[in-house]
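Novice: have a look at this prediction, sequence included:
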Amino acid sequence: MGVQRRQWSDLPDEARAAVEAYTGPVLKAVPTGGGLNSGLASVLHDADGAVFVKGLPADHAQAWTQGREAAIAPHVADVAPRMLWHVRAGDWDLIGYEHIDGRHADYTPGSPDMSRVAEALALLGKTPCPDVPVKTVHRWQDYVDRPEDLNRLDGVALLHTDLNPTNILVPGDGRALLVDWAWPTRAAAWIDPACWVVWLVAAGHTPAEAERQAAAIPSWSQADAVALDMFARVQARLWAEIADDTPGRWAEGVAEAAAQWEKHRT
C-alpha cells in the first residue's frame, strides 16, 4: 500500500499541538526527500533548533511500523539518531528524532562512505537483539527451498536489513547512521552485510567487489559458503517479487543486482 505524503500544515490541529508540546511553536517546516514509507517526513524548526519528525495516519496499514521503530530506538542509539519522543494524537502516530545535518550515503565504487557504513554495521553486529517485537528468520520462509534452510539464518543479533543508501545518513563528523528502522530483525549478524552486498552491486560494484567490502565487517566471516549461496538465492527471489509488485525502475535495478549476486555465488 502506498503512502500519501502530507505537509506539516496538513496535520490536524490536535496532532500539531501534541508535537508542539515537545518542541514549542513550530516556526518553519521543511519536508525531506527521504522517509519514503512515511506520511509525514519533515524537519521542524523551533526557537531552540530543529527536530526531524516522521509519521503515519494511525489507521494506515503500516502504522504498526511506528511502534516498532519507537521500541527499537533506545537500543540503537550508537548507530542511529536519538529518538526524542513518540506521540499519538489527532489520528496520527508521530516520532521526533534529533535532527542530524547530513546526506545520504554514496555506495558507488571508490566512495569514502564504504568504510563508514562498514563501521556502523560492525558496531550494530555486536548489539544483541532486545526483547521487543521484531521480525525473525521466518520473514524469509517463502524464499527458501526447504524449511530447515532457515536454521542457517537464525541468530540473536539485531539487524536493520533495509540498507538502501537513503537509509544511511552521513553527517560531517565521519560517521554513518542507520535510519528508518521499520524492518528490524533477530537473526544471524552476517545477514546485514549480505543485504548490503545487493545494494552495492546495484550501485555499480561487481559481486566480487561488493563481497570484499562486506568482508570488512567482522560478522561476515561467520557465514559459510553454503549459507551465503542460499541467502543470495533468497535475495534474488525476494527482490524479483518486489520488482513485480513495485512500479518504477529502482526496484528493477535492485532485483537485477540480486540476480547478479546469485549468479556469482552459483
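Specialist: Arrived safely, thanks for sending.
Novice: every contact and neighbour count from this point should use C-alpha atoms.
Specialist: Will do.
Novice: residue nearest the centroid of this protein?
Specialist: Centroid-nearest residue in the chain: Asp162, 3.8 Å away (criterion: Cα atoms, centre = their mean).
Novice: ok, it touching Leu178?
Specialist: No. Assessed by Cα atoms under 8 Å, Asp162 is found out of contact with Leu178, at 9.4 Å.
Novice: can you show me the helices along the stretch 101-250 of the chain?
Specialist: 113-125, 191-202, 207-214, 225-245, 249-265 (DSSP state H, counting those that start in this stretch).
Novice: so which of those helices comes closest to His138?
Specialist: Ranking these by proximity to His138 (Cα to Cα) places helix 225-245 first, at 12.1 Å.
Novice: list the buried residues for the closest one?
Specialist: Across helix 225-245, burial judged by 16 or more other Cα atoms under 10 Å covers 227-240, 243.
Novice: do the same with stretch 108-128
Specialist: Burial within stretch 108-128, assessed by neighbour count using 16+ other Cα under 10 Å, is assigned to 108-109, 113-122, 124-125, 127-128.
Novice: with stretch 59-77 instead?
Specialist: 62-63, 65-66, 68-73, 75-76.
Novice: reformat the residues you listed as a markdown table; add distance to Val134 and secondary structure.
Specialist: A markdown table is the format used below for those (distance: Cα to Cα, whole Å; DSSP: H, G, I helix; E, B strand; the rest coil):
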| residue | distance to Val134 | secondary structure |
| --- | --- | --- |
| Gln62 | 14 | coil |
| Ala63 | 15 | coil |
| Thr65 | 10 | helix |
| Gln66 | 12 | helix |
| Arg68 | 7 | helix |
| Glu69 | 10 | helix |
| Ala70 | 12 | helix |
| Ala71 | 9 | helix |
| Ile72 | 9 | helix |
| Ala73 | 12 | helix |
| His75 | 13 | helix |
| Val76 | 14 | coil |
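Novice: here's the one I want to compare it with:
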Amino acid sequence: MTRATNRRIHWADLPDRVRAAVEEILGDRVVEALSQSGGFSPGTADRVRTAGGRRAFVKAVSPAQNDRSPGLHRTEALIAAALPPTAPAPRLLGSYDDGDWVALVFTDVAGRHPVTPWAAGELNAVLSTLEAMAAALTPASVAVAPTAAAQLAPDFAGWRRIAADPPADLDPWARARLPELCAAADRGLAALAGETLCHLDIRADNLLIGPDGRVSVVDWPWACRGPAWLDRLMILVNVQVYGGHDPEALLRDLPLAAGVDPADLTGVLAGFTGFFLDGARLPPPPGIPTVRAFQRAQGDALLRWLTRRLP
C-alpha cells in the first residue's frame, strides 16, 4: 500500500475560521475527528462526527503545507460538484475557500482500501466498478475537466527529458531504447482521445471497499476527458506495482483491450513510465517527502512491464 506523507496536519491544526466553516456546512459541532492514512497530501484527511451523530470526511490545506495543494482542492471541488449521482464517489456536501485555506466536506464512506498484493475478489469488484463508472460518465458532463492529452502532455514528455540528461542509474535496457520510448510515449498521448470522464489517479489508496462490497472512488482533482479504458489500465498499473496478478494476462483477457491497438496501450504505459522515472529524480515537493520514492517504485515496476511489451 502507498506510504502516506509523514507531515499531514489534523483537524485540531486548522484555524478556527476553517473549522467553523466546516461545522456550518454540517450544521452541527464536530466532536470527533480521526485522521486517515494513505495518500500524499500534507493537508487534513479526517473522518469527523458531529454532536448529533452525523459523519463526514473533511480535507483542508493551505499553501503553508504545499503551494500546489490548494489549487488541487479547488479543482476537485469543481469536479466533485459536477459528478452525476451515478458516479461511485462520495458526494460533496460543501466547500470553503478564503483564498488561503481550502476545505472540502464530503459524505462519509464506510470502508477500507483494497488489500495489496491484490486479492482476486477485490480486483474483480474494482474492475467491474470502473467499467460501470466509465459507462455512467460517458459522455463527460463535467465542463471544467481538461482532455487527457492536455493533462498528460507535460508528463508524457518524461522520456525526452531523460534522453536529454540520462541519469547514471538508468536501466541499460531503457538507455538503449530511448528514441523508441520517446516515440512510444508520443503515440500513447495521441491515443488518449475520448469523451469519458476519467479519474486518472486510480490506485489502491484512492479506492474504498465498503462492508457490502461496493467500491467507492475518491480524490478526483486529476479528472479529465479521455478513453473509456483509461482508468482500468491505471488499476492494472497498480497491480503491476503491488502484485497479486499478472497485469499482462489481465490486459489480454479484459474487455478494455478489445478494439484498442496494443501499440496504443503500450504507448500509454511508456508515457507513464517516463513520467514516474523522470519525476523521481526531482527534489521532494514541500510537505510531501515520500512522493519521489513512490514515483521511483512505480517507474521501476512499469519498466519491467514495458520490457515484456517492447522486447
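Specialist: On my side now, so go ahead. Predicted model, so just to flag it, every value in this text is computed and none were measured.
Novice: re earlier: which one of the buried residues of stretch 108-128 of the first structure is nearest to Val51 of the first structure?
Specialist: Ala120 (22.6 Å).
Novice: kindly state which residue of the second structure is aligned to the closest one.
Specialist: The alignment partner of Ala120 of the first structure in the second structure, by TM-score structural alignment, is Thr129.
Novice: give the contact list for its match.
Specialist: Residues near Thr129 of the second structure by Cα atoms under 8 Å, 6 or more residues apart in numbering: 88, 215.
Novice: that one and Leu256 of the second structure, how far apart?
Specialist: 13 Å (Cα to Cα, to the nearest Å).
Novice: swap in Ala148 of the second structure?
Specialist: From Ala148 of the second structure over to Leu256 of the second structure (counting by Cα to Cα), the distance is 17 Å.
Novice: neighbour count winner among the two?
Specialist: Ala148 (26 against 18; other Cα atoms under 10 Å).
Novice: need the counterpart of that one in the first structure.
Specialist: Using TM-score structural alignment, Ala148 of the second structure sits opposite Thr136 in the first structure.
Novice: tell me which residues touch His138 of the first structure, please.
Specialist: Leu150.
Novice: what's the answer for Val234 of the first structure, then?
Specialist: 140, 143-144.
Novice: any idea which of these is closest to Pro193 of the first structure?
Specialist: Trp140 (16.4 Å).
Novice: which residue is the nearest non-sequential neighbour of that closest one?
Specialist: Excluding the flanking residues, the one nearest Trp140 of the first structure by Cα to Cα, 6 or more residues apart in numbering is Val234, at 7.2 Å.
Novice: how far away is the alignment partner in the second structure of the one you found from Gln295 of the second structure?
Specialist: Under the alignment by TM-score structural alignment, Val234 of the first structure pairs with Gly271 in the second structure. According to Cα to Cα, Gly271 of the second structure and Gln295 of the second structure sit 13 Å apart.
Novice: what's the answer for Phe57 of the second structure, then?
Specialist: Phe57 of the second structure is 27 Å from Gln295 of the second structure, by Cα to Cα.
Novice: those two: which is more packed in?
Specialist: Phe57 (23 against 19).
Novice: the counterpart of that one in the first structure in helix, strand or coil?
Specialist: For Phe57 of the second structure, the aligned position in the first structure is occupied by Phe52, per TM-score structural alignment. Three-state call for Phe52 of the first structure (DSSP: H, G, I helix; E, B strand; the rest coil): strand.
Novice: so Phe52 of the first structure touches Gly96, yeah?
Specialist: Yes. With contact defined as Cα under 8 Å, Phe52 of the first structure and Gly96 form a contacting pair (5.7 Å).
Novice: burial count for Leu306 of the second structure?
Specialist: Neighbour tally, Leu306 of the second structure, other Cα under 10 Å: 18.
Novice: OK, contacts around it?
Specialist: Leu306 of the second structure touches 266, 269-270, counting by Cα under 8 Å, 6+ apart.
Novice: same thing but 7 Å
Specialist: Contact analysis of Leu306 of the second structure by Cα atoms under 7 Å, 6 or more residues apart in numbering lists Ala270.
Novice: aligned to Pro171 of the first structure, what sits in the second structure?
Specialist: In the second structure, Pro171 of the first structure lands on Gly210 (TM-score structural alignment).
Novice: so what's that match up against?
Specialist: 110-112.
Novice: quick check: closest non-adjacent residue to the equivalent of Glu32 of the second structure over in the first structure.
Specialist: Matched by TM-score structural alignment, Glu32 of the second structure corresponds to Lys28 in the first structure. The shortest distance from Lys28 of the first structure to any non-neighbouring residue, by Cα to Cα, 6+ apart, is to His45 (5.1 Å).
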